[in-house]
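Enquirer: Model the structure of this input:
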Amino acid sequence: MRIEATRGKQGIGMEVKDATDVEAAQWGKYRWWRYVLGLMVILFSWLVVGSVGNAMEQTLEQNKTFIRNHFEEFVNRKNSAIAYQNFAPNFIDREEPFVGLVSPELVKQTMEKAYVKYPDLHVTVEDAIAEGDKVMVRCLWRGTDASTGKKMEFKGFVLWRLADGKLAERWATVTPPLR
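Expert: Model (predicted):
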């Protein structure tokens, strides 16, 4: 059986004609490329989606590594100049001590005061979770007050938003320091 499109007064219609098995087989032998093309489209889509997923996962891991390295350099190694490299010029702090638009210079100066007050200040990033352009970390801060010799410790969660490879925004929740 063969189906052909026909034209008539009422538009395009379908007409059924008888065909031998040989004719039907010949029509099918030229349609194999459609199946191959379909398989290629499916395979290509799978590769693209897979590579986008891997790229996204890699970016999430890179963001977590960036935050861990930021804490290591900025706090533990007391490299305050890294503020110019890590903080966006229009960095927004959503929590104390600043609340609002903060320059890398102000962040740098604030940490330098903390280095003096707590010369052994150290932060440990205990957990890091990333999604989209944000990284949430759970941290443990420890230090000794230089003027009193008292040890302090506090825990907190910090949510960072990154933009263009820099810290763009911060939210933080911390426990009161234990002494």
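Enquirer: all contacts plus neighbour counts: C-alpha atoms, from now on.
Expert: Fine.
Enquirer: So the residue lying closest to Pro177 once chain neighbours are set aside: helix, strand or coil?
Expert: Here the nearest residue to Pro177 in space, its sequence neighbours aside, is Phe154; by C-alpha to C-alpha, 6 or more residues apart in numbering that works out to 4.6 Å. For Phe154, the assignment made with DSSP: H, G, I helix; E, B strand; the rest coil gives strand.
Enquirer: now the helices for this structure?
Expert: Chain-ordered helices for the chain, with DSSP state H as the definition, fall at 21-29, 32-71, 82-86, 104-117.
Enquirer: Now show me the structure for the sequence below, then we'll compare the two:
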Amino acid sequence: MSIITTAERNKETLRRFHDAVSTGDEEIISRTIDEVVQPDVKIRTPLPIETTGTSAMKEVLAVLRRAFPDLHVEVEDVIAEGDKVVTRNTVTGTHRGEYMGVPPTGKSITYKEILIARFVDGRVAETWAVVDVMSQMRQLGVFAGPNA
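Expert: The predicted structure is shown next:
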């Protein structure tokens, strides 16, 4: 009989969150956020929105889904230490809607992100994310570069 540690449970919870995002189903995403994220989650990544907590998380994901309806998060690595879980992800999608002022291009993009989540009582209480926005913009043709 194996014992599931808190770290393993937290890792599985964060994978569940990423899997929900990849469904593209707004209801599944919203329900999963409500189940696995604290309502007053602290999002430590600067965002151009006024909302906070799970509402901010849902708003950010809605913007991404409108821009990239086939958004998919592939979790490459999951590392847990103490009350934190880190995922290194590859994100793909096709640019079908406005994104950060860029009209739809129809281009497929692939970019990397790292998400750190701090857990309290089995739910995400705080997040930090590093997203390769420069790569996104290059692939969408906003900046010159190897992926433009």
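Enquirer: Superposed, how do the two chains score by TM?
Expert: Superposed pair, TM-score by TM-score structural alignment, normalised by the length of structure 2: 0.74. Supporting alignment: 124 aligned residues with a C-alpha RMSD of 2.2 Å.
Enquirer: can you tell which of the helices of structure 1 is closest to Asp145 of structure 1?
Expert: Closest to Asp145 of structure 1 of these is helix 104-117 (C-alpha to C-alpha; 5.7 Å).
Enquirer: and the closest one, which residues are buried?
Expert: Residues Pro104, Val107, Lys108, Met111, Glu112, Ala114, Tyr115, Lys117 are the ones in helix 104-117 of structure 1 that count as buried (16 or more other C-alpha atoms under 10 Å).
Enquirer: post-alignment, it versus structure 2, mean distance?
Expert: Its matched residues in structure 2 lie on average 1.7 Å from helix 104-117 of structure 1 after superposition (mean C-alpha distance after the TM-score superposition for structure 1).
Enquirer: that older thread, counterpart of the residue nearest to Pro177 of structure 1 over in structure 2?
Expert: When structure 2 is aligned by TM-score structural alignment, Phe154 of structure 1 is paired with Tyr111.
Enquirer: same check, this time on Val36 of structure 1
Expert: In structure 2, no residue is matched to Val36 of structure 1 (TM-score structural alignment).
Enquirer: ok, for the residue nearest the centre of structure 2, nearest residue in space, not its chain neighbours?
Expert: Central residue of structure 2 (C-alpha atoms, centre = their mean): His18, 6.6 Å from the mean position. Closest residue to His18 of structure 2 apart from its sequence neighbours, by C-alpha to C-alpha, 6+ apart: Val73 at 6.2 Å.
Enquirer: Give me the distance between Val99 of structure 1 and Val22 of structure 1.
Expert: Separation of Val99 of structure 1 from Val22 of structure 1 (C-alpha to C-alpha, to the nearest Å): 81 Å.
Enquirer: and if you look at Asn54 of structure 1?
Expert: Applying C-alpha to C-alpha, the value for Asn54 of structure 1 to Val22 of structure 1 is 49 Å.
Enquirer: What of Tyr35 of structure 1?
Expert: Using C-alpha to C-alpha, Tyr35 of structure 1 is found at 21 Å from Val22 of structure 1.
Enquirer: what about Asn54 and Val22 of structure 1, which has more around it?
Expert: Asn54 (12 against 8; other C-alpha atoms under 10 Å).
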